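A.B. asks: Take a look and give me a structure for this.
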Amino acid sequence: MKKYDSIIIDDEPKSVKLLAHFLDQYCPNITVTNTAYSFKDAIQIIQNNTPEIVFIDIYLKEFLAFDILEATKHLNFHIIFISSYDKYAVEAIKYGPVGYLLKPFCIKELVLSVNKAIAKIESEATLKKEEMEIIAIANGDKVKVIKDKDIIFCESSGNYTLFHFNDGSTFLAAKNIGFYEEILPSNMFFRIHRRYIVNLSYIESLYKKDGGYCKLKNDITLTISRRKQEKLQTILNLK
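C.D. replies: I've put the predicted structure just below:
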């Protein structure tokens, strides 16, 4: 069974625990990788974990969920709102959620929302596979047209992304790595770390020591974040 990474953001620990329990019982293909109880933690966890689905409470003490979503809008994930109130439902629509769940949770609505999110994820994955092999990357007035297969890996450089090619050349593109994570074919590229997206065909070996890293065919070594190691092994049919 394919698993989908999710996080829960809610300032009520009991609510987090209950939702995690329901997901475990009724949505076995959803993995809760982390939880957050505050605005600051939520931002950090979303950026570091790149979840596919985010369950987020509308009201977090002095902040609203919308503040968090505005701060992470450059990242790609599906939103399921949870709330004790329905008064924010209209404002929530503009964020394109796949669900708006009122507390106490309705199991049927939870499952429907999760299934809707999974359907969207699968649809997006299919579209990515059908994308053309050629993409254009730009920096200022300079635009470089490249083939996907020529990219070894992409490296985050603040709001920019450094592309490394199989001929040894590089190109600094004027968009962040999250943008390219969305447009590069998911069947060919995988984000192994918040800093790196790697072309899977260039991976030569994986190592668990020193925190985990991979060696590419050109002897480049890249760190693999701990939470990405298992998923990468599954993609490479090592598990």
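A.B. asks: only C-alpha atoms for contact and neighbour calcs from this point on.
C.D. replies: Fine.
A.B. asks: So for the longest helix seen in the chain, what gets flagged as buried?
C.D. replies: Determined from DSSP state H, the single longest helix within the chain is helix 107-129. Of all the residues in helix 107-129, those buried under the rule 16 or more other CA atoms under 10 Å are Leu110, Val111, Ser113, Val114, Ala117, Ile118, Ile121, Lys128.
A.B. asks: For that helix, name the packing helices and strands.
C.D. replies: helix 13-26, strand 99-102 (3 or more CA pairs under 8 Å, 6 or more residues apart in numbering; DSSP states H and E).
A.B. asks: 6 Å instead?
C.D. replies: Helices and strands touching helix 107-129, as assessed by 3 or more CA pairs under 6 Å, 6 or more residues apart in numbering; DSSP states H and E, are absent.
A.B. asks: contacting residues around whichever helix or strand comes after that helix?
C.D. replies: Downstream of helix 107-129, the first helix or strand assigned by DSSP states H and E is strand 134-139. Residues external to strand 134-139 that are found in contact with it (CA atoms under 6 Å, 6 or more residues apart in numbering): Val143, Lys144, Val145, Ile146, Lys147, Ala173, Ala174.
A.B. asks: Looking at neighbours, which among the residues you listed is most surrounded?
C.D. replies: Ala173 (24 neighbours; other CA atoms under 10 Å).
A.B. asks: The residue nearest to Phe165 when sequence neighbours are not counted and Ala173: what is the separation?
C.D. replies: In space, and not counting its chain neighbours, Phe165 is closest to Ile151: 4.6 Å by CA to CA, 6 or more residues apart in numbering. Distance, Ile151 to Ala173, by CA to CA, to the nearest Å: 13 Å.
A.B. asks: Let's compare: structure for the following, please.
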Amino acid sequence: MKIAIVDDEIHCIESLEMDLESLESEHEIVFKTSNPLEALENLPKLKLDILFLDVEMPKLNGFELLDQLHKLNFDVVFTTAYSQYALQAFKNKAFSFLLKPVDVDELAEVLASWETDQKKRSVLLDEIAVKELLEKIKYEGYVKSKIAIPTVNGFEFLKVEEIMYCQSENNYTRIHLQCGEHKLISKTLKDVEKTLTNYMFLRIHQSYLINPKFLKQYHKNDGGYVVMDNGNSLPVSKQKRHLLTEFYDIISRD
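C.D. replies: Just a heads-up that it's a prediction; the model follows:
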């Protein structure tokens, strides 16, 4: 926790330093001054977490100082002997407000609250970063080419274009790949179908979901079945025959 203190009364700076040292929080005072003009020059150059800022100061009060700082990359805790400044402090987006003489317990509460707030911000930033990454991946077409399947140690990424068909095995699904390999995962075919819903896979039977890219033949006789590129024959249920007819109509259009 990197801290700066700006107060025109030197004894107030020293007192706050002593109070901070009495607490168990890990912190470093990287800047302190009794001259607000010096603070105006140096604060933008610092890597800072919290600024303890007095309100009543000659030449430039605390609010005026903040107004002249175009961008704040730190949180502000106002310290003043005058409670009437509290409302104005929070209007200036202060993180907190401490009345002089500063109570050590209240100071500890402010620091603890700041640390809790930082953790929340960190989680939020992580979530935002992940969402931005997913949007970028989606935009670049990566999501359209791969899916993640669970494994014992984590996930394995499969190219959608290499999935020939998926076969239900009770509460599991066996994924058959173009290379002849197959992956058994602990997801139902219904769940896998949801994952592949945007990839034009066809659910031709209660037990089969196929990639039409590998569809070689469709036979209407013998109850209806398809032949895949690897020579395997898969049944087609009566309720799903219209899907193959519609698929044929689509790919036959000019």
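A.B. asks: Overlay the chains and give the TM-score.
C.D. replies: Superposed pair, TM-score by TM-score structural alignment, normalised by the length of structure 1: 0.52. Supporting alignment: 136 aligned residues with a CA RMSD of 2.3 Å.
A.B. asks: Matching the residue nearest to Phe165 of structure 1 against structure 2, which residue comes up?
C.D. replies: For Ile151 of structure 1, there is no aligned position in structure 2, judged by TM-score structural alignment.
A.B. asks: same deal with Asp41 of structure 1?
C.D. replies: Match for Asp41 of structure 1 (TM-score structural alignment): Glu38.
A.B. asks: If we go by neighbour counts, what in the helix or strand harbouring its match is buried?
C.D. replies: Here Glu38 of structure 2 sits within helix 36-42, counting by DSSP H and E. For helix 36-42 of structure 2, a neighbour-count test (16+ other CA under 10 Å) marks Pro36, Ala39, Leu40 as buried.
A.B. asks: how big is the offset of it relative to structure 1?
C.D. replies: Taking mean CA distance after the TM-score superposition for structure 1, the mean distance separating helix 36-42 of structure 2 from the aligned residues in structure 1 is 1.8 Å.
A.B. asks: Past that helix, which element shows up next along the chain?
C.D. replies: strand 50-54.
A.B. asks: quick one: the helix or strand just after that following strand aligns where in structure 1?
C.D. replies: Moving toward the C-terminus from strand 50-54 of structure 2, the next helix or strand (DSSP H and E) is helix 62-68. Helix 62-68 of structure 2 corresponds to residues 65-71 in structure 1, going by TM-score structural alignment.
A.B. asks: I'd like the distance from the matching stretch to the chain centre, please.
C.D. replies: 16 Å (CA atoms, centre = their mean, to the nearest Å).
A.B. asks: That stretch against structure 2, how far on average?
C.D. replies: Looks like 1.2 Å for stretch 65-71 of structure 1 (mean CA distance after the TM-score superposition for structure 1).
A.B. asks: Identify all contacting residues around that stretch.
C.D. replies: Contacts for stretch 65-71 of structure 1 (CA under 6 Å, 6+ apart): Ile58.
A.B. asks: what about Asp11 of structure 1, how many neighbours?
C.D. replies: Asp11 of structure 1 has 18 nearby residues by other CA under 10 Å.
A.B. asks: quick one: the residue nearest to the spatial centre of structure 1 and Asp5 of structure 1, what's the gap?
C.D. replies: Nearest to the mean C-alpha position of structure 1, by CA atoms, centre = their mean, lies Thr50 at 3.1 Å. Separation of Thr50 of structure 1 from Asp5 of structure 1 (CA to CA) stands at 8 Å.
A.B. asks: And Asp5 of structure 1, what's its match in structure 2?
C.D. replies: Asp5 of structure 1 maps onto Lys2 in structure 2, by TM-score structural alignment.
A.B. asks: What does Gln88 of structure 2 correspond to in structure 1?
C.D. replies: Checking TM-score structural alignment: Gln88 of structure 2 goes with Glu91.
A.B. asks: give me the element that match is part of.
C.D. replies: Short version, using DSSP H and E: Glu91 of structure 1 is in helix 89-92.
A.B. asks: so how much does that helix differ from structure 2 once superposed?
C.D. replies: So helix 89-92 of structure 1 averages 1.1 Å relative to structure 2 (mean CA distance after the TM-score superposition for structure 1).
A.B. asks: just to revisit the earlier point, could you tell me how many residues sit around the match of Asp5 of structure 1?
C.D. replies: Count around Lys2 of structure 2 with other CA under 10 Å applied: 16.
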